[in-house]
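S.K.: Dropping a prediction and its sequence here:
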Amino acid sequence: MTFDGQLFSGITVLAAVAESRSFTRAADALGLSPSGVSKAMKRLEQRMGVRLIERTTRSLKLTDDGQRLYDEVGTHLVGIEDAAARASGSKDSVRGRLRVNVDPFFSRIALAPSLAGFLNRYPDLSLELIMRDDVGDLVADGFDLAIRFGQPPVGSFVGRRLDETRVLTVASPGYIEAHGRPEHPYDVDRHQRILFYNAGAARAFEWQFCRADEVLEVRPAGHLLVSDVGTMLGACVAGAGIAQVLELGAEDLLRSGQLIELFPDWPDERFPLYALYPSRQHLPAKVRTFIDFCVANLVARRQ
């Protein structure tokens, strides 16, 4: 059998460009320079005798011929990648670069204290934890997976629920002493409130109170809006207002009495945590291992 290495190399570059929609991101994924990617595409187009990519100063997209070629070879490339991984043992070895789009709050409270031990266990792994406001396009942005709170957005990826944490309505003893304690969830509308910014919706998160099948909604109005959990917790402890916080990360403040849960009889509002990754049949060992690491840290926090 004759093997045309140059043709295979060009198609590999085409696949990277098609998935990332960027010469620069394709170059990063392949370990090439952007000019190297551009030259490889020109050689492939000359070899095929057709134009495969339309590129302007603002956008890049495949031509009809380019899209057809990519659609036909894409599944074969995945099969080759899986076969090579099995042959090299990387399906069972934690190695290489792992790039994670991670919620900054979760990373800070649940991962940071254990990262040194994790990296010591896997010295061949290079871990990149990138904090973003939203999931975005995992493949185009070069991420292996994302760890995010909230229901998964619509997209071409698999979501695995790792945990769910209660949403608590809290205030400091000082705030309660100065302004009184609301007796019912609807009473918070007459209090100073600290709201949290929902970047995906470009507005404050809604306030809900849940008890069994009963759900109450209170309009998200307040005199302070923040987008950082640490700032929200600190302002609440200082008496700036009532806040809705995740139980995950607020446990110490509740145990020490710096924050008081206002409505323990409304205990059923939950916020999920998901691992999101591209839809592939077999997860690399490095992805599986990192997800297990996240779950282990969540379990340890409850003990």
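M.R.: Arrived safely.
S.K.: Could you use CA atoms for every contact and neighbour count after this?
M.R.: OK.
S.K.: Would you mind measuring from the residue nearest to residue 216 when sequence neighbours are not counted to residue 173?
M.R.: Spatial nearest neighbour of residue 216, excluding adjacent residues (Cα to Cα, 6 or more residues apart in numbering): residue 209 at 5.1 Å. As judged by Cα to Cα, to the nearest Å, residue 209 and residue 173 stand 21 Å apart.
S.K.: With neighbour numbers in mind, choose between the two.
M.R.: Neighbours per residue (other Cα atoms under 10 Å) separate residue 209 from residue 173, with residue 209 holding more: 22 against 18.
S.K.: all helices for the chain, in order.
M.R.: Along the chain, counting by DSSP state H, helices occupy 5-20, 23-30, 34-48, 64-88, 104-106, 115-121, 173-179, 229-237, 251-255, 285-302.
S.K.: do you know which of the ones you listed lies nearest residue 200?
M.R.: helix 104-106 (15.0 Å; Cα to Cα).
S.K.: Quick one: distance of the closest one to the chain centre.
M.R.: Its chain's C-alpha centre and that of helix 104-106 lie 10 Å apart, by Cα atoms, centre = their mean, to the nearest Å.
S.K.: Now do that helix: everything it contacts.
M.R.: With contact meaning Cα atoms under 8 Å, 6 or more residues apart in numbering, helix 104-106 is reached by 131, 132, 229, 230.
S.K.: Next, the contact list for the closest residue to residue 179 other than its chain neighbours, please.
M.R.: Residue nearest to residue 179 in three dimensions, not counting chain neighbours: residue 191, with 7.7 Å by Cα to Cα, 6+ apart. Neighbouring residues of residue 191 by Cα under 8 Å, 6+ apart: 179, 241, 242.
S.K.: tally of neighbours for the last one?
M.R.: Meaning residue 242. 29.
S.K.: same check, this time on the one 4 residues further on
M.R.: The burial metric for residue 246, expressed as a neighbour count using other Cα under 10 Å, is 18.
S.K.: repeat for residue 98
M.R.: The tally of other residues near residue 98 (other Cα under 10 Å) stands at 19.
S.K.: circling back: is it true that the residue nearest to residue 216 touches residue 217?
M.R.: Yes: in this structure, residue 209 is within contact of residue 217 by Cα atoms under 8 Å, at 6.5 Å.
S.K.: Which strand runs longest in this protein?
M.R.: As assigned by DSSP state E, the longest strand anywhere in the chain is strand 157-171.
S.K.: Pasting the second one now:
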Amino acid sequence: MNNFSDIVAYVRVVEAHSFVAAAQTLGMSPSAISKAVSRLEERLGARLLNRTTRSLSLTDVGASFYERCREALGQLDHAESEVSESRGIPRGRLRVDVPVSLGRRIIVPALPRFIAQYPEISVHMSMNDRVTDLVQEGIDAALRVGNLSDSSLVARRIAQLRGVTCASPEFIERYGMPKEPGDLPPEHCLQMFKVGNNQTREWTFRKGDVEHKILPAARLAFSDPESAVAAAVSGAGFVRSLDFTVEAQIASGLLQPVLEDWNDGAYWPVSVVYPQHRQPTAKIRAFIDFVSGLFPQTEASASVRANGPRAPNNTSRPELRARLAAQPIP
């Protein structure tokens, strides 16, 4: 097949929804990607993409052809991985998806060490705070924060991170220090919402057997923790985020933690997930082992189904390195 590279270019354009993004992924120029897709359409005698200056959309034929090509490329990747497995060497292209803050603060800075350790692996990383369809988008593995519900995924829990509620000293002085969760007016609690469905994330407080939930209702809402923390520093209200996203602000006195004795319910797992129909190839196992070393280890580190039961983890969490930040708390 002498147009294999054109097919790869087409698949990457569809996945990235952009000629420019596909070009960056493949290390080519956008014009070269456009010419590759045009050659493929000419060879097939059919239009695969509807192009405008602002958007791309698949034709019916293009959608069907993309599914066949994506499946074929996946089979080729799998065949390559099987050969690598027989040699015991992690190699090939590894496509991973991570939350933006977690990727920016922890994973990306560590990637040079990863590719130095595994010289036959190339990493293609996407970063976003929406829940991606790993199978549909051809992702080998992803990092997720929070409890998982997708039964089509296998997960390995690699960390357990702690949340903290805080506000600026000026805000606390103005409205008072809360002694219990009921003292927190919802309108003073900054909203964090899930990308995709805009659902506001509920806050759960727990002390022993007593649990209290708050649905934030402030007039400011954010999809990422760093923006919410910045708003809290400016005196916008109370914020709840993973402790490492506010560590520097608390240390400098810009934020003050509250209700620390109600934090029994403020722990969230970090997991590496991958489709259950895929065997954890050498490159996926290498990635899991590597990112596990970037976090404190937990007892619940064995691979389990994402919606399966989990044993409680009562061990104390060791301090994670100072620059860690993670995706918005579920």
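M.R.: Now that the structure is in, tell me what you want to look at. Note that this is a predicted model, so its numbers are computed, not measured.
S.K.: Please state their TM-score.
M.R.: The TM-score (TM-score structural alignment, normalised by the length of structure 1) is 0.70; 286 aligned residues with a Cα RMSD of 4.6 Å.
S.K.: To residue 139 of structure 1, which of the helices of structure 1 lies closest?
M.R.: helix 5-20 (6.4 Å).
S.K.: Give the other helices and strands that that closest one contacts.
M.R.: With contacts taken as 3 or more Cα pairs under 8 Å, 6 or more residues apart in numbering; DSSP states H and E, helix 5-20 of structure 1 sits against helix 23-30, helix 34-48, helix 64-88.
S.K.: Now the longest strand of structure 1 on structure 2. Mean distance?
M.R.: Taken over the aligned residues, the distance from strand 157-171 of structure 1 to structure 2 averages 1.8 Å (mean Cα distance after the TM-score superposition for structure 1).
S.K.: so that strand matches what in structure 2?
M.R.: Strand 157-171 of structure 1 corresponds to residues 153-167 of structure 2 when matched by TM-score structural alignment.
S.K.: tell me how far stretch 73-90 of structure 1 is from the chain's mean position?
M.R.: On Cα atoms, centre = their mean, the centre of stretch 73-90 of structure 1 falls 26 Å from that of its chain.
S.K.: ditto for stretch 173-186 of structure 1
M.R.: Distance of stretch 173-186 of structure 1 from its chain centroid, counting by Cα atoms, centre = their mean, is 35 Å.
S.K.: and if you look at stretch 98-113 of structure 2?
M.R.: On Cα atoms, centre = their mean, the centre of stretch 98-113 of structure 2 falls 10 Å from that of its chain.
S.K.: And for stretch 35-53 of structure 1?
M.R.: With Cα atoms, centre = their mean, you get 34 Å for stretch 35-53 of structure 1.
S.K.: got it, and stretch 195-203 of structure 2?
M.R.: Distance, centroid of stretch 195-203 of structure 2 to centroid of chain: 15 Å (Cα atoms, centre = their mean).
S.K.: Could you do stretch 287-303 of structure 1 as well?
M.R.: Using Cα atoms, centre = their mean, the offset of stretch 287-303 of structure 1 from its chain centre is 15 Å.
S.K.: With stretch 198-209 of structure 1 instead?
M.R.: How far stretch 198-209 of structure 1 lies from its chain's middle: 18 Å, per Cα atoms, centre = their mean.
S.K.: Stretch 34-45 of structure 1 too?
M.R.: Mean C-alpha position of stretch 34-45 of structure 1 versus that of the full chain (Cα atoms, centre = their mean) differs by 32 Å.
S.K.: Contacts for that stretch next, please.
M.R.: Contacts of stretch 34-45 of structure 1 (Cα under 8 Å, 6+ apart): 7, 10, 11, 13, 14, 23, 24, 26, 27, 51, 52.
S.K.: which pair in those spans the largest distance?
M.R.: 7 and 24 (21.1 Å).
S.K.: In this structure residue 196 of structure 2 contacts residue 130, no?
M.R.: Yes: counting by Cα under 8 Å, residue 196 of structure 2 touches residue 130, with 6.2 Å between them.
S.K.: Who has more neighbours out of those two?
M.R.: A direct count of neighbours by other Cα under 10 Å for residue 196 of structure 2 and residue 130 places residue 130 higher, at 15 against 10.
S.K.: How about the contacts made by the closest residue to that one other than its chain neighbours?
M.R.: Distances taken as Cα to Cα, 6+ apart place residue 195 nearest to residue 130 of structure 2, at 5.2 Å, with adjacent residues excluded. Contacts of residue 195 of structure 2 were listed using Cα under 8 Å, 6+ apart, and they are 129, 130, 223.
S.K.: can you do 10 Å?
M.R.: 128, 129, 130, 131, 222, 223, 224, 328 (Cα atoms under 10 Å, 6 or more residues apart in numbering).
S.K.: what residue of structure 1 takes the place of the fourth one?
M.R.: To tie it back to what came earlier, the one meant is residue 131 of structure 2. Correspondence of residue 131 of structure 2 to structure 1, assessed by TM-score structural alignment: residue 135.
S.K.: Around that match, count how many other residues there are.
M.R.: When neighbours are counted by other Cα under 10 Å, residue 135 of structure 1 comes out with 21.
S.K.: was I right about it contacting residue 148?
M.R.: Yes: using Cα atoms under 10 Å, residue 135 of structure 1 is in contact with residue 148, at 7.5 Å.
S.K.: Skipping its backbone neighbours, what lies nearest residue 153 of structure 1 in space?
M.R.: residue 135 is the one closest to residue 153 of structure 1 (Cα to Cα, 6+ apart), at 7.9 Å.
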